[in-house]
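A.B. asks: what follows is a predicted protein model with its sequence.
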Amino acid sequence: MGEQVKKALFVQFAEVFPLKVFGYQPDPVSYQAAVGWLELLAGLLLVLGPPMLQEISNLLLTLLMMGALFTLASLKESLNTCIPAIVCLGLLLLLDICQVLVQTKQLVRPTRKKTPGAFKESWE
């Protein structure tokens, strides 16, 4: 996709920016740069960061994908245009659910004390 096409898209995206109802409408070029850097940074942290930063980056990417879907829906884009954002959002939510399940399993798992087996003596 050419740079001019991307800039034209972000002009449209800025027009339906979710915070516009509060009187804030970003500059399209700054908006494009901010989204690009946030996606890059959050993606790197998701892959390479410690667990706490992975959770934060997952949340940030989830919010960005929700914003992308809101924007595409506001522009009445076709479902084909929305599929990449839907797939990314689904994968991020799946990752978040898996992280929660792993943490819950670690918290709930009882610690087993090693005690001599009662049956061990009968086999000897």
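C.D. replies: Structure's in. What do you need?
A.B. asks: going by C-alpha atoms from here, please, whenever you check contacts or count neighbours.
C.D. replies: Fine.
A.B. asks: and stretch 68-80, end to end?
C.D. replies: 14 Å (CA to CA, to the nearest Å).
A.B. asks: next, the buried residues of that stretch.
C.D. replies: Neighbour-count burial for stretch 68-80, counted by 16 or more other CA atoms under 10 Å, picks out 68, 69, 70, 71, 72.
A.B. asks: any idea how far residue 109 lies from residue 80?
C.D. replies: With CA to CA as the criterion, residue 109 and residue 80 are 44 Å apart.
A.B. asks: and the contacts of stretch 101-108?
C.D. replies: By CA atoms under 8 Å, 6 or more residues apart in numbering, no surrounding residue is in contact with stretch 101-108.
A.B. asks: next one for the comparison:
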Amino acid sequence: MALLFSALRLLLGLFFSACGLLKLTDRFSAELHLQLKSQFVQFADVFPLKDFGYKPEPVRYLEIVGWIEVVAGFLLAFGPQLLQEISNFVLTIVMIGAIYTLLVLKEPIAMCAPATVCLGLLLLLNIRGRGRSAKSKFE
């Protein structure tokens, strides 16, 4: 079972890193990168902190999310346990933000599915990690 969770962590980390790279560069898919740029214009309009007077510049927002995904994904896949847990938490926050954004924009439920699945897998890894830590305390 531990091997299954290690494989899930590795694949999920690599997935997030790849998604982050797509946000940062057009070398892999120019069309997708342009689509992401236009989506982040909408995402910036409904940024959760907008009510407090902060609205991010869309291209900067795209770059920051891209870098967070690349770094946190890499650490989730290859980092030591503490950094895996921190990156899991960071990516969980990013996915909650993504779901919030898509719901506020009233996007079709199918648009929320990838972020929801990723959030579920991150929570599964987190719960599994917590269970392992609690178990080792009692042994």
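C.D. replies: That came in fine, so what should we check first? Quick caveat: nothing in here was measured; it's all calculated off a predicted structure.
A.B. asks: what's the counterpart of residue 29 of the first structure in the second structure?
C.D. replies: Correspondence of residue 29 of the first structure to the second structure, assessed by TM-score structural alignment: residue 59.
A.B. asks: what's the nearest residue to its match if we skip its chain neighbours?
C.D. replies: residue 37 (6.5 Å; CA to CA, 6 or more residues apart in numbering).
A.B. asks: the one you found matches what in the first structure?
C.D. replies: Using TM-score structural alignment, residue 37 of the second structure pairs with residue 7 in the first structure.
A.B. asks: which other residues reach the strand or helix carrying that match?
C.D. replies: Using DSSP states H and E, residue 7 of the first structure sits in helix 3-15. Applying CA under 8 Å, 6+ apart, the contact partners of helix 3-15 of the first structure are 25, 26, 27, 28, 29, 31, 32, 71, 75.
A.B. asks: show me what contacts the third one?
C.D. replies: By CA under 8 Å, 6+ apart, the residues touching residue 27 of the first structure are residue 14.
A.B. asks: from residue 34 of the first structure, how far out is it?
C.D. replies: 10 Å.
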